[in-house]
Each structure stands twice: as structure tokens, then as C-alpha cells.
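Q: Kindly return the folded structure for what I paste below:
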Amino acid sequence: MAAEYYCADSENGDHVDDPSEDALFMLISDLNDADNTFVVIQPDEDEPAWFASVAVLDEGGYEVVRRDTNRREHEVSIETAIGRIAGDLTKWLAARAS
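A: Sure thing, here's the model as predicted:
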């Protein structure tokens, strides 16, 4: 079954349809600076109008990118708390589904 709203894919091949806040937390927790450096969340379509990504930074922490071309949004932030990242992304993603 395809994602109803969006899906999350990590560099190591993990794929989650319509990830919950807990699923996002787990995907981000599994990131490392060797072979699983990022996760991307976007609609399951050919040319998505928006996406969010979380990438591990060499100096520690995570770069969080949120981009929505329809709403002319492009935000980049540096975060360290995985729970906060997952919660903020869940709220941001809910606004894309409406």
C-alpha cells in the first residue's frame, strides 16, 4: 500500500509510509556519520512540491531542512535534540497534508 500523505526514506534504505512522530524519532536516532547520514520525508510522487530532510553534521547535531515551493518556504536549522526535531517535523508535515 502506498503512503496516503508522505513517506520517509533514509540513506540506508529504511522506508516508512506516513511515519508517526515515534517513527521519525527512530529514523533520526539511527542516523550516523558513516553510512546512514540522512533521512528525507516527502510525498510519494514523481515531482513533490515539498520535502523535509534531516542530516548528520560532522561537528555533531543535525541539519534540518524544510522546503515547500507552493508556500515559498525554505528553512534550514541546526538542532541537537532528536525529540524536538521529530515533534517539529510532525507538526510541519501535518500542515502539508491539509
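
Q: from here on, contacts and neighbour counts on C-alpha atoms
A: Will do.

Q: Buried ones in stretch 40-48, by neighbour count?
A: V40, I41, Q42, P43, D44 (16 or more other CA atoms under 10 Å).

Q: hey, which helix is longest across this structure?
A: For the chain, the helix with the greatest residue count under DSSP state H is helix 82-97.

Q: Which strands or helices does that helix pack on?
A: With contacts taken as 3 or more CA pairs under 8 Å, 6 or more residues apart in numbering; DSSP states H and E, helix 82-97 sits against helix 21-29.

Q: and the helix it packs on, what other elements does it pack with?
A: Counting contacts by 3+ CA pairs under 8 Å, 6+ apart, the secondary-structure elements packed against helix 21-29 are strand 38-42, helix 82-97.

Q: what does the first one contact?
A: What it means is strand 38-42. The contact list for strand 38-42 (CA atoms under 8 Å, 6 or more residues apart in numbering) reads 6-11, 27-28, 31, 48, 50-56.

Q: could you redo the last one with a cut-off of 6 Å?
A: Y6, C7, A8, D9, S10, E11, F51, A52, S53, V54, A55 (CA atoms under 6 Å, 6 or more residues apart in numbering).

Q: Sequence B follows; please return its structure for comparison with A:
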Amino acid sequence: MAATYYCADSENGHHINDPSEDALFDLISELNDVDNTFIVIQPDEDDPAWFASVAVLDEGGYEIVRRDTTRREHEVNTETSTGQIANDLIVWLAARDFPGRSTQQASTF
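A: As a prediction, the model looks like this:
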């Protein structure tokens, strides 16, 4: 079954469709500098317009890359807290465009 919105894949072969913040936390916590050095989160489609990745740094901590070609976004940050990374990713992922999902519009009262 394909992901509704996006999937997360780790170097060691773990694949999770539409991961929750807790699932992202677990995937990030399992990263190491030997055989599971990164995860990639992106839409489950050919040639996705955006992605995020988390990679282990040699000096400790993680490098987080967020890229969205439709919004001309490309950010590279470092962080040491797996909880903060998972939270930041969930917030960033919620703002992505997904086919078939209605766009949110602000209304004034």
C-alpha cells in the first residue's frame, strides 16, 4: 500500500508510510555512523518536488536538509536533539502540498 502523503526510508531499509512524529523520532534515534547514517522523507511518487533528510554527522549530532523546489526552499541545519528534529520535521511536512488535499485558506471574522 502506498503512502497517502509521504514516506520515510532509512539507509538500513526501514520504510514507513506517513510516519508520525513518534515514528520519525524512532527512525532518527536508530541512526548510527556505521550502517544506518541517514533517513529521507519525501512523497511516495516519481520525481518528488520536495524532500527532507536527516544524516549523522561525524562530530556528533545531525544534519537536517529540507528542500522544496516548488517553493524555492533549501535549508541545511544541524541539531543534536532527536525530539526537536522530529517535531520540526512534522511541522515542515504539514506545510507541504499534496495532490488531492485541499489547500488551507485563512478566513477573517
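
Q: follow-up on the earlier one: what residues of the longest helix of the first structure count as buried?
A: Result for helix 82-97 of the first structure [16+ other CA under 10 Å]: buried residues I82, G83, I85, A86, G87, L89, T90, L93, R96.

Q: and if you look at stretch 23-32 of the second structure?
A: Here stretch 23-32 of the second structure shows L24, F25, L27, I28, L31 as buried, counting by 16+ other CA under 10 Å.

Q: for stretch 46-55 of the second structure, same thing?
A: W50, F51, A52, S53, V54, A55.

Q: quick one: contacts for V54 of the first structure?
A: V54 of the first structure neighbours (CA under 6 Å, 6+ apart): F38, V39, E63, V64.

Q: The second one and A2 of the first structure: what is the separation?
A: As judged by CA to CA, to the nearest Å, V39 of the first structure and A2 of the first structure stand 18 Å apart.

Q: ok so, going back, of all the contacts of strand 38-42 of the first structure, which comes closest to R71 of the first structure?
A: Nearest to R71 of the first structure among those is F51, at 11.9 Å by CA to CA.

Q: Just tell me what the closest one corresponds to in the second structure.
A: Matched to the second structure by TM-score structural alignment, F51 of the first structure sits across from F51.

Q: what's the answer for D30 of the first structure, then?
A: Aligned partner of D30 of the first structure by TM-score structural alignment: E30.

Q: Could you measure from the closest residue in space to its match that isn't next to it in sequence over to A52 of the second structure?
A: Take E30 of the second structure and drop its neighbours on the chain: the residue closest to it by CA to CA, 6 or more residues apart in numbering is N36, 7.5 Å away. Distance check for N36 of the second structure against A52 of the second structure: by CA to CA, it reads 16 Å.

Q: likewise E11 of the second structure?
A: E11 of the second structure is 14 Å from A52 of the second structure, by CA to CA.

Q: Same question for L27 of the second structure.
A: Counting by CA to CA, the gap from L27 of the second structure to A52 of the second structure is 13 Å.

Q: N87 of the second structure too?
A: Counting by CA to CA - N87 of the second structure and A52 of the second structure are separated by 13 Å.

Q: repeat for N12 of the second structure
A: For N12 of the second structure, the distance to A52 of the second structure - CA to CA - is 17 Å.
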